[in-house]
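S.K.: need a structure here:
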Amino acid sequence: MDEYKIKKKLSDNYGRLVLLVEDKDKKSFICKILTNDKNSKKELKNLIRFSQEKYSHLNIIKYRKHFMVDQKDIDLLINNSNIDNGNNSNCNKSINSNNSTNSNNNDGSNIDTINDSNKRICIVTDYYNYNDLSKVYFNDTYRNNCLSTRDFLPIFLRVLIVLAEFEKLDCFHRDIKPENIFIQKVYIDGDKKNIKENNVYYDFFIGDFGAFKEISTVCSYTNAIGTNSFIAPVIKLF
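M.R.: Modelled structure (predicted):
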C-alpha cells in the first residue's frame, strides 16, 4: 500500500475532486476522487482496460492503482484551505491506501460489489507535466507556455488517429476537448539545462473516460452527452 502526500487541489467539480499528489519517492501523480456510482465505476474499468500493453499506442493516461476511501475523510481534505494554495510546508494531509478499502485487482471487477454511498473511488494515474491542452494553447494566462503551431499540429493529427482507432474497437470517447488532452514535455537528452528548441518535443495523453461507451451499449448515436461546447454539430441537430 502507498501513502500519497497532497501537493495541491487541481479541481473540484461535479463530485470529482482532482489532486496533485506525490509518493514516498517524491514522484508526482494525479489522484482523482469520484463518487461511488455507475459512471465512475465504468471510468475506472475503462482506464484499467486501456492500461494493457496492447493499447499503449492509443496515448491514454496511465492507470496506476485504485482504492476506496471514506466520504468523511474526503470532506476533511476539501475543508483544508492549505490544499488550495499548494503550500507543501503547511499542507500535511495525505491519502493513505493502508486505511482504505483495497479494490486494486487486475480488472476492477470487484468494484461493483462495493455499493456503500459513504465510500469514494480513488484512481491514481500518471501526472503529465505540461498541463492540459486548453491551458497551453488557448489560455492567455499561460501564454509563456503556449505551444507553437509546429508543436500543436502533430498532436492534433495524432488525436484524430486515436479516435479512428477507437472506432475500430467500436468505441466512442464522447467527451474529447482540450481540457481532456494532457501534455507531456519530453526532453530528448534528459537534461533540462541549456534547453534548445530542437531538444524538446510534446506528447499527449487522453483522459476522462466517464462518458466512454462501446457501440453495443449505446442506445442511440444522438445521445446528448459530453461537454456542450464540444458536442458534434450533427448531434446538436437532434
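
S.K.: use CA for all of it now, contacts and neighbours both
M.R.: Noted.

S.K.: check contacts around Arg16.
M.R.: 32-35 (Cα atoms under 8 Å, 6 or more residues apart in numbering).

S.K.: measure it to Lys38 for me?
M.R.: Per Cα to Cα, to the nearest Å, Arg16 is found 14 Å from Lys38.

S.K.: give me the helices and strands touching the top helix by length along the chain, please.
M.R.: Selection of the longest helix in the chain by residue count, based on DSSP state H, yields helix 149-168. Identification of packing neighbours for helix 149-168 by 3 or more Cα pairs under 8 Å, 6 or more residues apart in numbering; DSSP states H and E yields strand 200-206.

S.K.: check which residues of the strand it packs on are buried.
M.R.: Neighbour-count burial for strand 200-206 flags 200, 203-206 (criterion: 16 or more other Cα atoms under 10 Å).

S.K.: one more sequence to fold, the one below, so I can look at both together:
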Amino acid sequence: MIEHFTQAYVTLPVAFLVSMTGSALGLLMARHARRHDRPGRRALWLAVAAFAIGGTGIWVMHFVAMLGFAVTDVELLYDPALTALSALVAVAAVACGLVFIGLGRYSRVKLAFAGLFTGAGIAGMHYMGMAALSAEVELTHRTGYVVAATAIAVGAATTALWLSWRLERTSAIWLAAVVMALAVNLMHYTAMFGVQVGGDAAEDAHGAHSMDLIFPMATLTAIVLLVLIFAVVTVPTDEEMQTEARMTTIERELRPGVERSTR
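M.R.: The predicted structure is shown next:
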C-alpha cells in the first residue's frame, strides 16, 4: 500500500511553505534584475533568482514532500548522486527560462518556448528524483498522470516566468508566490498519485535512507535561505538606484570642468 503523508501531514504544509518562500525570493530577485540595463548584471541576478525558485521553491519542496512517501513493509533508499543531480536540473531549467525571457525584448513567443522548456525540465527533475529512489519492489508511473503532471509543470513554469517579468509590488509578488507554491505542489502530488507498485525489483535496494539526508539537506536549505534573504534585504531600492544614477551623471558632467581647472 502506498502512503503519501506518513509524517502525519507535516510534510504537506512544510513543503508548501518552503515552496512559497523560495518562489517569493526568486520573484523579488527577478524584479531587481529588471532594474539593470547591463545584460551581464541582469543575467547574474536572474541566476540567483533561478537558484531561489528552482532550488528552494521546487526541488526542496519535492524532497520534503518525498519524506511523506512510503510503501507498506518496503524500505525506500535514495541514490545521493542522482538526487543531487536532480537539484541541478531544476536550477538549470529555471535559469535557462529566466535568462531567455529576461534578456532581449519580451514576446509571447519567447514566453511560450521558455515555459515549455522550463516546465519539461521541472518534470524531468521530478522523475529523475523518482529514479533515484530504490526499493525491493518495482515502482512504475501511470502514463496519464505523467502527462497531467508535465502539463501542470509547463503551465506553472510559464506562469512563473510571466510573473517574473511583470510584477513590481511586493504584496503582489507574495500573492503570486502562493499561487506558484500551489501549482508546484499540485504538480508533485499529481505525479505521485500516478505511482503504482509492481512485482519485485530486478536488483536489491541501494542508497541512503531519507532520514540520513534530512540533516544535511535542512542545513544546506537554511544556509541558502539566509543568503537569499540577506541578498533581498540589502539590494538597493528604486529610489536608491535612481539617486545613484543621478550622482553618477552629475560627476560625469563636473569631471571635465574639474580637469580643466587643475591644468
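
S.K.: any idea what the TM-score is?
M.R.: After superposition, the two chains reach a TM-score (TM-score structural alignment, normalised by the length of structure 1) of 0.25; 100 aligned residues with a Cα RMSD of 5.8 Å.

S.K.: what would the contacts of Arg16 of structure 1 look like in CSV with secondary structure and distance to Asp12 of structure 1?
M.R.: Output for the contacts of Arg16 of structure 1, formatted as CSV (DSSP: H, G, I helix; E, B strand; the rest coil; distance: Cα to Cα, whole Å):
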residue, secondary structure, distance to Asp12 of structure 1
Lys32, strand, 10
Ile33, strand, 9
Leu34, strand, 10
Thr35, strand, 12
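
S.K.: name only those of these that count as buried.
M.R.: Buried, going by 16+ other Cα under 10 Å: 32-35, out of the contacts of Arg16 of structure 1.

S.K.: now those residues in TSV, with distance to Lys168 of structure 1?
M.R.: Formatted as TSV, the buried ones among the contacts of Arg16 of structure 1 follow (distance: Cα to Cα, whole Å):
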residue	distance to Lys168 of structure 1
Lys32	29
Ile33	31
Leu34	29
Thr35	31
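
S.K.: how about the residues you listed, which pair is most distant?
M.R.: Using Cα to Cα, those reach their maximum pairwise distance at Lys32 and Thr35, which is 10.1 Å.

S.K.: just give the closest residue to Val18 of structure 1, not the sequence neighbours.
M.R.: Lys32 (4.5 Å; Cα to Cα, 6 or more residues apart in numbering).

S.K.: now do His66 of structure 1
M.R.: Closest to His66 of structure 1 by Cα to Cα, 6+ apart is Ile123, at 4.5 Å.

S.K.: check whether the one you found sits in a helix, strand or coil.
M.R.: Assigned with DSSP: H, G, I helix; E, B strand; the rest coil, Ile123 of structure 1 falls in the strand class.

S.K.: got the contact list for it?
M.R.: 31-33, 44, 63-67.

S.K.: closest to Ile235 of structure 1 out of those residues?
M.R.: Nearest to Ile235 of structure 1 among the contacts of Ile123 of structure 1, with distances taken as Cα to Cα, is Leu44, at 26.5 Å.

S.K.: in the strand or helix carrying the closest one, which residues are buried?
M.R.: Element membership of Leu44 of structure 1, judged by DSSP states H and E, is helix 38-49. Using 16+ other Cα under 10 Å as the test for burial, helix 38-49 of structure 1 gives 40-49.

S.K.: of those residues, which is the nearest to Glu167 of structure 1?
M.R.: Nearest to Glu167 of structure 1 among those is Asn46, at 15.2 Å by Cα to Cα.

S.K.: now, the most widely separated pair of the buried residues of strand 200-206 of structure 1?
M.R.: Once Cα to Cα is applied, the buried residues of strand 200-206 of structure 1 give Val200 and Ile206 as the farthest pair, at 20.3 Å.

S.K.: re earlier: make CSV from the buried residues of helix 38-49 of structure 1 and add distance to Arg150 of structure 1 to it.
M.R.: Formatted as CSV, these follow (distance: Cα to Cα, whole Å):
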residue, distance to Arg150 of structure 1
Ser40, 36
Lys41, 38
Lys42, 36
Glu43, 33
Leu44, 34
Lys45, 35
Asn46, 32
Leu47, 30
Ile48, 33
Arg49, 32
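
S.K.: and of those, the nearest to Tyr4 of structure 1?
M.R.: For the buried residues of helix 38-49 of structure 1, the nearest to Tyr4 of structure 1 is Leu44 (19.0 Å; Cα to Cα).

S.K.: that closest one and Thr35 of structure 1: what is the separation?
M.R.: Distance of Leu44 of structure 1 to Thr35 of structure 1, computed by Cα to Cα: 12 Å.

S.K.: likewise for Thr101 of structure 1?
M.R.: Noted for Thr101 of structure 1: a distance of 15 Å to Thr35 of structure 1, by Cα to Cα.

S.K.: next: Ile206 of structure 1.
M.R.: Ile206 of structure 1 sits 21 Å away from Thr35 of structure 1, taking Cα to Cα as the criterion.

S.K.: run a quick neighbour tally on Val195 of structure 2.
M.R.: Neighbourhood size, Val195 of structure 2 [other Cα atoms under 10 Å]: 18.

S.K.: quick check, it in contact with Leu139.
M.R.: Yes: counting by Cα atoms under 8 Å, Leu139 is a contact partner of Val195 of structure 2 at 6.5 Å.
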